[in-house]
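*Asks:* For reference, the sequence and a predicted model appear below.
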Amino acid sequence: MYKLLEDGRFKIEDFQAASPFASFLPGISGTDGIPLWAFYVNRGQGMASFGVENKDNAMLEFLPANKAYQYVGTQGFRTFLKGTRSEERFQYEPFNEESDVIQDEMIISDNHLELKHTHKHLGIEMTVVYYTLPHQAIPGLVREVTFKNLRDEPISIEGVDGLASMFPAHVDDAGYKSISNTFKSWFDASVEQDQFAYYFLRGSTADDAKVDQNDEGNFYVSLMQTENKEEFMTPVFDRDVIFGNDLTLLTPKAFYGQDALDTTKQIGTNKVSAAFTPFDIDLKGHGAMTLTSVFGQTTDREKAADFIQQHITAKKLSEYKTSAMELAKAFTSRVETKTANKAFDEYVKQNYLDNGIRGGFPVVFENDQAKQVFYLYSRKHGDLERDYNFFSISPEYYSQGNGNYRDMNQNRRLDTFFEPKVADRNLRQFMSLIQLDGYNPLSIKTVKYTLEDDSFDFTGFGFSKEQADNWLEKSKDGYTPGSLKKFVEEEDITLTESFEAFLTDVLSASKEALEADHGEGFWSDHWTYNLDLIDSYLAIYPDKADDAYFGGGYRFFNSPASVRPLSEKLKQGKLGWRQYDAVHEDEEKMAAHKKGEHMWIETDTDGKPVETSLFSKLILLAANKVSTLAPFGLGVEMEGGKPGWNDAMNGLPGMFGAGTSELFELKRLVDRLSDVDNKQRIALPVEASEFLLHLRDVLRDIDTLDLDAWKALTEVRESYRASIAGKNSFKLVTCTEDMAAEVISLFKEVMEKAVDNVEGLDTEIIPTYIYFEATVKEGEITEMQPHPVTPFLEGVVKKMKISGDTTEARELYGKVKASDLYDKKLGMYKTSASINDEPIELGRAKFFTPGWLENESVFLHMAYKYLLELVKVGLYDEFYEEIKTGLVVFNDPKVYGRSILENSSFIASSANPDESLHGKGFVARLSGSTVEFLNMWVEMFIGKAPFTMEDALTFKLEPVLPADFFSDRKITFTLFSEIEVTYINDTSKATYGEDRVKPNAYTVELKSGETETFDANGVTGEWAEKIRNKEVKAITVALD
């Protein structure tokens, strides 16, 4: 039923009988194209919903996965056929009937979805290919349908093909779902020029005083191509013409019951329309006919007509089909890998694609003056299974989307490995969003740019003076690359150079205007992912470590929200004392943010954003987190109203919950600060500097982390927060190197105590979560009783991150495998052991079925984090044994229930009461697991840090590859998105273990053709820089 094809596509035979799943086309249309989102399922004819930007602009209504499975066969794409074969009459609906003579299959590729239907008795083959329009000024979905006669004798076919439910543009999703019967009163449709149908709302639907007429609409056009001609077909938008009085849309009564369709009296008002094309063909023996339909959106009918005349031809549609696939391959080729395992190689590419469409793909615009890094396609994950998220894909050139801090931060972790020119851009962005209190905003908006001043000479690039003035006025509040391109097109400006070169020049004279929103609450884990960004940067730029830590340019996000003091959060609950209503929102600051004011804390002298060094920010971050140590040092408090990585533990913050994961990450941060050779003063706002001094005094007096110590830390933290509350402007002061060194030393001491206390708990496996039972007398907490929660995998992962050696890590690995965290049936690691005996207040995870979502399922992101730590800590044999069942690419697709090239958010574990679900993946693709796997790929093929500073910059590879990965004694992979690296292994041994082989010689070939050979010590000096600068074409590495 499931098969990986030689060309990397994945085929599912009899797909409608297979386990149901939902997925999507990637929504990439090129820098010069407008994207469209498209979600599909393995039911009906696949495509379940598609549209522009978000759910409020669907062409085919957005439905959550459970409803999409149910309705795609009626509301989605349909084909009805009737005709004659050798005097035998037939009528039926392909993809909607089961028979021994019918065979259906689905083929999934990077940017296409293909369906194939074969009716062996009638000798009819029907193929359907979906893809989104590439490189076009309008968003569109293309559906290419080919009917083929499989026999020698001719066949006559009369049919209709199309969409049973087609929306006008901009139908409010929630509104329609609530009052769809009323909403259809605005709906209208018409046939234009006998060529295309146009679907529109006659006016605004909001109950406002301001009422507008609406011209924007969706269009539908079909082109029929036979052996010797191509022609536009007149569409049918009134589905009554097809279905008659069958409102269930199950049977096309009018089409089956009449000799000819009556299309002369179509009604397009006050109803949901359709988008069908009728056809009548005689196919000779082995003849074929192709019907290609395009569903698009334009601002008016005239633009739709112009687009159709210029772009809808058989030749151009064929080019678009090829181009759509090439768009995806342009990204996946960046991690081209060739091992002895074809499935693994394809899995690498799919992970890179999916990682990029969540975190974005970096594009570098650079000239002699400046460099800007822009992210294409990034978006907040949202699809048929993630129906809770309101995704947004900007409908403009150089498309980008919104996202969450944690998601984007994690998915961009390795970008310096794929594009070294990204350098410290992400580190600066995400660390600048860290606030004075150590928290950060939740939502990151699309990036805009503002010109440094009005002196940029647009007239020198082809603008008239009037056009230049208009653009400066239009862009004064910020512009995007897409809005600039749109302006150039709308004004019909003939540039003096390519648009990309022009954009580079404009961006070099601009500054990035990063925008973010507080969103809701403060998660306890968000800050931790910045440590990985530091690791990735220094792995490529070890020679710039001093500048990274002590160079300037790091800001502080000025949040309109803050954490309330404990006294304001403390509440008497039914089951004891709790802390609720953790966050206070400053209305004055909220209003300022809406106007784009005071986004960053400012200096008290000139009102410009305060800027300091990374090292200064890291010390303040560590201070904030040390001051939020839980009682007895048993974790870092979830005092901001939100938990850590596991959102479904949403009740823990109210239970005085704490996380050891963040504790171990805090130790990692403090150890890093301790390792840095601090040669410069730190610069912080005066209130932050005083906070450090007061915290230092508290830490000096702490011998044991008892309740008094916790109260002292709480007091100094809350005093600091009170001193910065409501302020926008601050005075910057410096602290001496000696003071910083002492503070870091005290941090290190207290962290050792805290970790020792956690490790001293009477638990077999280190707990991830601990909550506290508070005793309160006269409004003051007098006792805190800790309660470790059943083991979760996250704490183990973080503990392994700071493991001192492989012996300690191997012992921990053995304990975990022997515990209930390991699913013996699946050979995978669950998010947690059973939480059945835990209090219901932990969070919504308690109410999920065991083995489902965050309740004891295999959450792939965390399971992959664990596998990654195995290889990072040096447990290579264990790692390669675990990935045989732990990576979905090596799973049985019959069990996994979808393409083994695509990750899921979670896999139902054997704890689930429904055995039929065990091992099946749910919630497609856009998961943090993609970057965890790519990190494994880096560890396996490259090593932790390909560049080091010895006597000079040195490039050295440290692969960790098993013998059976080599094909014909070699492995090839792509470094930095374009350098082909080949390992030659004449001994056919693994590159790890006692009898390992390792790099013995490097042959480096420049793009100019020049070559140079280096010994086992690596590539040094200017040649190492040439590799980092991507001046190199290929590297051949001899293993011995």
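*Replies:* Thanks, I have it.
*Asks:* from here on, contacts and neighbour counts on C-alpha atoms
*Replies:* Noted.
*Asks:* ok, how many other residues are close to the closest residue in space to residue 900 that isn't next to it in sequence?
*Replies:* Distances taken as Cα to Cα, 6 or more residues apart in numbering place residue 889 nearest to residue 900, at 4.6 Å, with adjacent residues excluded. Taking other Cα atoms under 10 Å as the criterion, the count of residues near residue 889 is 22.
*Asks:* I'd assumed residue 343 was in contact with residue 889.
*Replies:* Yes - Residue 889 lies in contact with residue 343 (Cα atoms under 8 Å); the separation is 6.7 Å.
*Asks:* rewinding a little: for the residue nearest to residue 900, give me its contacts.
*Replies:* When contacts are counted by Cα atoms under 8 Å, 6 or more residues apart in numbering, residue 889 touches 343, 344, 347, 900, 901, 902.
*Asks:* thinking again about what came up before, now do the shared contacts for residue 889 and residue 343.
*Replies:* Listed contacts common to residue 889 and residue 343 are residue 901; contacts here mean Cα under 8 Å, 6+ apart.
*Asks:* Check the gap between residue 877 and residue 861 for me.
*Replies:* Counting by Cα to Cα, to the nearest Å, the gap between residue 877 and residue 861 amounts to 22 Å.
*Asks:* go on, residue 17?
*Replies:* In this structure, residue 17 and residue 861 are 29 Å apart, going by Cα to Cα.
*Asks:* the more surrounded of those two?
*Replies:* residue 861 (20 against 13).
*Asks:* can you confirm the more buried one is in a helix?
*Replies:* Yes - under DSSP: H, G, I helix; E, B strand; the rest coil, residue 861 falls within a helix.
*Asks:* now it, nearest residue through space, not along the chain?
*Replies:* Take residue 861 and drop its neighbours on the chain: the residue closest to it by Cα to Cα, 6+ apart is residue 929, 4.0 Å away.
*Asks:* if I pick that neighbour, what's in contact with it?
*Replies:* Listed by Cα under 8 Å, 6+ apart, the contact partners of residue 929 are 860, 861, 862, 864, 865, 903, 905.
*Asks:* can we see that at 7 Å?
*Replies:* When the contact criterion is Cα atoms under 7 Å, 6 or more residues apart in numbering, the partners of residue 929 are 860, 861, 864.
*Asks:* try this one next to it:
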Amino acid sequence: MNQYAYFFDSDGAFVVEQYNDQAPFASFLPGIAGVSGRPAWAFYVNRGQAIASFGVRNKDGAFLEFFPADKAYQLTASRGFRTFLKIGDGSAAIRHEPFQRNAGTDVRQRLYVSEHEVGVEESHPRLGLRIRADMATLPEAAVAGLMRRVEITNTSPVGLSIEVVDGLPQVLPYAMNQWILKFMSRTSEAFMRVEDVASRVAFYRLRVWPTDSPQVEPVVAGNFFAGFRDGLLTPVIVDPERVFGLAGDFAKAERFFGDSALDLERQVAGNRTPAAFQTLRLDVPPGASRVFYGVYGHAVSPEVCLSFVAEAAEAAEAAEAGYFEAKREANRRLLDRIGQKAFTATAKPLFDAHVRQCYLDNGLRGGFPTPVPGGALLYLFGRKHGDLERDYNDFLLQDTPYSEGNGDFRDVLQNRRVDLFFEPALGARNIRYFFNLIQPDGYNPCALRNSRFVVDAPEHLADRLSSLPGVAALLATEFKYAELWQVLSEAGADVEDLIAAILAEAREVEDAEFDRGYWSDHWTYLVDLLIAYRAIFPERLTDLLLETGYSFFEASHYVAPRIQKSVLTAHGVRQYGAVRFSADKQAIIAARAVDKHRVRDRHGLGEVVYTSLLGKILTLVANKLATLDPAGIGIEMEADRPGWCDALNGLPGIFGSAVNETIELLRLVDFTRLALDSLDGSCDLPMELADFITGLQRLLAEPEPSAEWFWRDSGDLKEVYRARVFMGFAGELRTVGLAELREFLAEASRHLTAAIEKARMPQGIHTYYSYEVSDYRALEDDKVEVLGFEQHTLPLFLEGFVHALRITGPDEARRLYQAARASALFDRKLGMYRLNAPLGNDALALGRIGVFNDGWLENGSIFLHMHYKFVLEMLRAGLVDEFYADLEKLLVAFRDPAEYQRSPIENSSFLVSSGFDVDPRQHGRGCVARLSGSTVELLHLWTHLFLGPQPFAYQDGELSFAPAPLLAGTMFAADSRTVSPFGYDDILPADSAAMVLFGSTLLVYINPSRRDSFGISAVQPLRYRLYDGNRGSRIVEGGSLPAGMAQALRDGQFRRVDVELG
């Protein structure tokens, strides 16, 4: 492969030379339209004119049909954007379609990828033409849409007359869906209509919703297309036959490329899957360029569509730059403002760009915390990670202002882990949100939709809402912020004033549902959320633990007792059907008007039960401690789902367990013990939970309990507790002393430490176990009572090493690191770490992991999330020299893009490892774009490098800011630079490295000697220069900032802080 095929241009765009001939890859536009815009999603590949599919909301809202990556690579060049040119007149005219393969050795085709748009360019010296097409989503508009800008430049010495047809050969009217496209695409054509073609605005929709129902409902909303040049609408072509003739494969524009003129009269606008082309004639003098635009969008009604088109045309006519140029620039600025929150300036620009890209992609999965009118702080612009390669996920991008998307508990929780470093105003918000979703059984709902609001006393607003009945009706339910904004806007009310008044009377409630099951690892990421809070707000931690107001999530599904889910099969005893649905419980939940999913007292019929954060932590500790496996090592996968490694989906059925969760339980126990150290007092717990803890204390106090005895008896306690609380708590509280709870946690810590020791070995640490039932008693209906187990150990997984590094000292950390490096986990060819060692011949029983070839997907690949977790834990465990020694192999930002086969500043879910012997040419290739948990691992690594583990300290009642950066001398730039993280120029002096902290303060380390800030000869902070908003400054001597200034820094009162190291 040509090593010059991939490079970054002077504007920072990633360029793929001759992209049609390079290995295929897939990615996407961010789909951010601003707080008042309506977002569209768009996916692209390096084929044809890039855009493979786009639409609104989800796959069912596609305007250009969604195809998985393998088909998108095949079809984008024919089904995506097409441009047909007739250069000259009559039969002598030259016919040409740019951006197709085999254009000629002298034709240069380039793909341009930036964070806000994607573009293609073809330079054709024989024709004397350069054609550039750029695509971006439309920001801050009343419609959702994809903007297309096409520029044709005459590079020849003579003037050219060009007839152009540009657009899409086939689009979908609104109200189609994936099922209809797959199974009823021909029949559905009878529903299709295109309206307003004569007015040069094509509006596409089905006549009615395609349901076989007595309720016939017309379709109001629609997709639309309009083309523009010089502020004027261009003629549109919705009948593909006018361009392609009878060639239904779209291979060639036979009719347009014929000698006859285009016939735009009496186009077929129904009963056929339509096209979305514009046509125009351009006269282009030598050296000149001509530009035209297309907008492909979605509007909630024809009136909104026509209003938008009129506004765009009027603005384009009035402004020299034009409406779409202004929107293109607004889109660039919108993404730039987001990225600047992770501004970084080191001597390694690829690292700086990688951090920025990871911040963008991390927020696309977890949402960006955004202040909105009325005083709320919403997580906007997130969505579940579905794309061309993650074709199995049903993403949702809410197509409204203040857009929020869906997500999974684990993904969103992980991706919000470091949000306090960007928005400290969040405080304990995420801790409250995610702990409120923990159920009394220690599990949580899978699917999240952020939050809703509830007004408990709407009568307080009666006077202000008397003339707004629609608003009053909304306030009788749990409502989304976007819904409230929409209703107020449609009513013509003073939106900001009324929203502020309503939110002052409202409270937030979590919006979530059970969805697909209970994973064994979801709760573990709460530990890092607590640690991140302590890093920023150490003085608030103990108050946070004892503060009440935390509720329990109520689900209609429960984990069955062991005797109900242990079944005899042809392959032996298995654990199947572990999670059951309760219709009775669902009926109780459905009958509630508000707070539907909050656990009540009186066994579900009373008031919402509240406890403290400590109470929620103890709920987790008790449930998980009682779920240790029969060998007393790992925590069982008792609820049908595995842990982080989803591909081990077969492991729960063979009584699987993992030491990862045991380690995280120890971390949670020890974190809580330390936070409660020396505190007097007590806390109130639900009686049932207190009884559960008392029973566990009794078991832990036994002198030498066997692991299987503890498994049996603690499991009995857990099953009794869960049966008592499934319908709700009784309502009685028990006061428990903090000293007693500390003793319980100390006993639990000792027990868990001993459990983890059993997993250690000279080759590192075991991660996963399965258990074969060796003895049982048969019951009715193939159920069995298990009486004995035989343990089996799975091959090495990197995941175990990651968790073990979190609880080890320097010597043990180095031993683990060396063991991993000496094992099959280390890919010597790539210098990276594989997800797992080879699985052997019995891998199919473990789940789909055994189906994948070694080195691909979740089997032996460089699964970047876990690889980056390992790299982060190396750093946190003190292996800083080892980190920097391999830095340019460990981070994808420094990988050769010819090997990575995509932009190296973007993460992938996995890299094909050298274990993949099916096709060695793929080794090092990045697959499945961007929306990976690896983004937050990189951001966490970034905060650790610049700030250390505990930037804010609290000792002797005093807060201080005392960063402990771990920056190598090679990270400091030798020369001074001018940067603009906040829209104005700032000068970074020579020998400096900088980051933006809390989204508002430029933190600059100045290191005249350019020595490492770690190790024996480390430089350390000597003094601080603080710059306020008026550009005044003051110097503070010493290694830390004292209380008042530390608080001011956290509150964003300094625009810049320089830290001199020496």
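*Replies:* Nice, I can see it. Owing to the predicted nature of the structure, the values given are computational and were not obtained by experimental measurement.
*Asks:* How alike are these chains, TM-score-wise?
*Replies:* Once superposed, chain against chain, the TM-score is 0.96 (TM-score structural alignment, normalised by the length of the first structure); 1022 aligned residues with a Cα RMSD of 1.9 Å.
*Asks:* In three-state terms, label residue 487 of the second structure for me.
*Replies:* Classification of residue 487 of the second structure by three-state DSSP places it in helix.
*Asks:* Surely it is in contact with residue 471?
*Replies:* Yes - the pair formed by residue 487 of the second structure and residue 471 meets the contact definition of Cα atoms under 7 Å, at 6.3 Å.
*Asks:* Setting aside sequence neighbours, what's the nearest residue to the residue mapped onto residue 608 of the first structure from the second structure?
*Replies:* Using TM-score structural alignment to pair residues, one finds that residue 608 of the first structure aligns to residue 607 in the second structure. If you skip the residues right next to it in sequence, residue 607 of the second structure has residue 600 as its closest partner in space, 5.0 Å away by Cα to Cα, 6+ apart.
*Asks:* repeat for residue 494 of the second structure
*Replies:* residue 488 (7.5 Å).
*Asks:* from what I can see the one you found touches residue 496, true?
*Replies:* No - between residue 488 of the second structure and residue 496 there is no contact, the gap being 9.2 Å when judged by Cα under 7 Å.
*Asks:* how close does the residue nearest to residue 494 of the second structure sit to residue 481 of the second structure?
*Replies:* Summarising the geometry, the distance separating residue 488 of the second structure from residue 481 of the second structure, computed by Cα to Cα, is 11 Å.
*Asks:* Next, show the common contact partners of the two.
*Replies:* When contacts are counted by Cα under 7 Å, 6+ apart, residue 488 of the second structure and residue 481 have no shared neighbour.
*Asks:* Residue 839 of the second structure contacts residue 795, correct?
*Replies:* Yes - proximity of residue 839 of the second structure to residue 795 meets the contact threshold set by Cα under 7 Å, at 6.1 Å.
*Asks:* of those two, who's got more company?
*Replies:* residue 839 (18 against 15).
*Asks:* That one maps to what in the first structure?
*Replies:* For residue 839 of the second structure, the aligned position in the first structure is residue 835, judged by TM-score structural alignment.
*Asks:* Over to residue 997 of the second structure?
*Replies:* Residue 997 of the second structure maps onto residue 975 in the first structure, by TM-score structural alignment.
*Asks:* what does residue 100 of the second structure give?
*Replies:* Using TM-score structural alignment, residue 100 of the second structure sits opposite residue 96 in the first structure.
*Asks:* burial count for that match?
*Replies:* The burial count assigned to residue 96 of the first structure is 16, neighbours taken as other Cα under 10 Å.
*Asks:* which SS class is it?
*Replies:* coil.
*Asks:* That one: what's it in contact with?
*Replies:* Each residue near residue 96 of the first structure by Cα under 7 Å, 6+ apart is listed here: residue 44.
*Asks:* mind checking how far it is from residue 898 of the first structure?
*Replies:* Residue 96 of the first structure is 21 Å from residue 898 of the first structure, by Cα to Cα.
*Asks:* Kindly report the same for residue 836 of the first structure.
*Replies:* Per Cα to Cα, residue 836 of the first structure is found 30 Å from residue 898 of the first structure.
*Asks:* quick one, which of these two is more surrounded?
*Replies:* Neighbours around residue 836 of the first structure and residue 898, counted as other Cα under 10 Å, are more numerous at residue 898. The numbers are 29 against 13.
*Asks:* Pull the contacting residues for the more buried one.
*Replies:* Taking Cα under 7 Å, 6+ apart as the definition of contact, the neighbours of residue 898 of the first structure are residue 21.
*Asks:* Report the secondary structure state of the equivalent of it over in the second structure.
*Replies:* Using TM-score structural alignment to pair residues, one finds that residue 898 of the first structure aligns to residue 902 in the second structure. Using three-state DSSP as the criterion, the local structure at residue 902 of the second structure reads coil.
*Asks:* how many other residues sit next to the residue nearest to residue 494 of the second structure?
*Replies:* Around residue 488 of the second structure there are 19 other residues, counting by other Cα under 10 Å.
*Asks:* same question, residue 566 of the second structure
*Replies:* 25.
*Asks:* what about the nearest residue to it once chain neighbours are set aside, distance to residue 656 of the second structure?
*Replies:* Excluding its sequence neighbours, the residue lying closest to residue 566 of the second structure (Cα to Cα, 6+ apart) is residue 575, at 4.7 Å. Between residue 575 of the second structure and residue 656 of the second structure the distance, using Cα to Cα, works out to 9 Å.
*Asks:* ditto for residue 809 of the second structure
*Replies:* 29 Å.
*Asks:* what's the answer for residue 621 of the second structure, then?
*Replies:* If you go by Cα to Cα, the gap between residue 621 of the second structure and residue 656 of the second structure works out to 20 Å.
*Asks:* and these two? which has more neighbours close in?
*Replies:* For residue 621 of the second structure versus residue 656, neighbours defined as other Cα under 10 Å are more numerous around residue 656 (30 against 20).
*Asks:* Spit out the contact partners of the more buried one.
*Replies:* Contacts were defined as Cα under 7 Å, 6+ apart; by that measure residue 656 of the second structure touches 636, 637, 769, 770, 771.
*Asks:* Same check on residue 121 of the second structure?
*Replies:* Under the criterion of Cα under 7 Å, 6+ apart, the contact list for residue 121 of the second structure reads 109, 110, 111, 131, 132, 133.
*Asks:* Return the residues in contact with the residue nearest the centre of the second structure.
*Replies:* In the second structure, the residue lying closest to the centroid (Cα atoms, centre = their mean) is residue 365, at 1.7 Å. With contacts defined as Cα under 7 Å, 6+ apart, the neighbours of residue 365 of the second structure are 382, 383, 384, 385, 412, 931.
*Asks:* What lines up with it in the first structure?
*Replies:* When the structures are aligned by TM-score structural alignment, the residue of the first structure matched to residue 365 of the second structure is residue 358.
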